[in-house]
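# Just need the structure, nothing else, for what follows:
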Amino acid sequence: ADVKVKKLDPRAIIPKYQSEGAAAFDMHALVDEGQVITVNPHSQENLSTGIAMAIPQGYELRVSPRSGHSFKHMISIRNSPGIIDSDYRGEIKVAFVNNSDNIFVINPGDRICQVKLSLAPRAIFEEVEDLEETERGSGGFGSTGK
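Next comes the predicted model:
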């Protein structure tokens, strides 16, 4: 699918897939050259990307943490996966959370999240009196075992 990308700031970096088989593309923080963004332990920084996109109708973007950040540094993205609707045209921002006891430093050009373009079919809701029975039934959290 074609996605139009607008740089809202000349320092912004156009996102790209990092390998031929990558399912998601990476986005970069907007950081002044010679500067850093410091994310203190157990805190959140709302990071700018300087990028806006025109997502095709029938699609959505899903914003998630990069796996290396999660596993090595306990970084998460608030409300992950963050969903960006096809009719949103504002700047893509990332609520970057440092869950560790260490300071996390973001340098110019650093990739801060991965984003997946996904199909987003619309449901057609039909009110009914009864629902089809299943083996699970109305069992809630943990009802299917370990």
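# From now on I want contacts and neighbour counts done on CA atoms only, so please keep to that.
Fine.
# Where do the strands of this structure begin and end?
For the chain, applying DSSP state E gives strands covering 4-7, 25-28, 37-39, 43-54, 59-64, 75-77, 82-84, 91-98, 104-106, 111-119.
# Of all those, which one is nearest Gly140?
Proximity to Gly140 (CA to CA) singles out strand 82-84 among the strands of the chain, at 24.2 Å.
# contact partners of the closest one?
Glu60, Leu61, Arg62, Val63, Ser64 (CA atoms under 8 Å, 6 or more residues apart in numbering).
# Let's see this one next, to set against the first:
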Amino acid sequence: MTIRIINRSKNSLPAYETAHAAGMDLRADTAETILLKPMERKLIPTGLHIELPVGFEAQIRPRSGLAFKHGIGIVNSPGTIDADYRGEIKVLLVNLGTEVFEINNGDRIAQMVVAKHETVNWDEVETLNDTTRGEGGFGHTAVK
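Got it, this is the predicted structure:
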């Protein structure tokens, strides 16, 4: 599949780093170093605009290395980019670590996964079919 993209940054386009990777790294597009203090969140620009086909979304996810080594995550993870959005892709990073985290132009800050999705129609009813689980929710399997 080919997707139209505008790159207003000086960084390379998102790319798959390995043959079987699901996500492509997104890079920061910033003229100055951004300092992200512990428990602070900031919207980081990428300089990218995309045109997804109808029936697809782009999911913005944290990078596991940043999460593990520095406590850097994404507040609304996964973030969703809809097929009708044409604005710049920005990543809402949060620093859950104990040290100030530095973000420079070109740093890999998140992953983007393009995925097909379904559109549903609701059938409003009074009852639902029974299952073994039933209404069992959080913690219902009771791991001991």
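# Next, the TM-score between them, please.
Superposed pair, TM-score by TM-score structural alignment, normalised by the length of structure 2: 0.93. Supporting alignment: 143 aligned residues with a CA RMSD of 1.2 Å.
# ok so, going back, now tabulate the strands of structure 1 in CSV and tack on mean neighbour count and distance to Gly139 of structure 1.
Shown next, in CSV, are the strands of structure 1 (neighbours: other CA atoms under 10 Å; distance: least, CA to CA, whole Å):
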stretch, mean neighbour count, distance to Gly139 of structure 1
strand 4-7, 14, 44
strand 25-28, 23, 37
strand 37-39, 16, 40
strand 43-54, 18, 35
strand 59-64, 21, 28
strand 75-77, 23, 30
strand 82-84, 16, 27
strand 91-98, 19, 33
strand 104-106, 16, 41
strand 111-119, 19, 29
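# okay, those strands in CSV with distance to Glu127 of structure 1 next?
What follows is those, written out as CSV (distance: least, CA to CA, whole Å):
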stretch, distance to Glu127 of structure 1
strand 4-7, 38
strand 25-28, 39
strand 37-39, 47
strand 43-54, 34
strand 59-64, 26
strand 75-77, 35
strand 82-84, 27
strand 91-98, 36
strand 104-106, 49
strand 111-119, 25
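# May I see the contacts of strand 82-84 of structure 1 organised as a markdown table, with distance to Arg122 of structure 1 added?
Output for these, formatted as a markdown table (distance: CA to CA, whole Å):
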| residue | distance to Arg122 of structure 1 |
| --- | --- |
| Glu60 | 11 |
| Leu61 | 15 |
| Arg62 | 16 |
| Val63 | 20 |
| Ser64 | 22 |
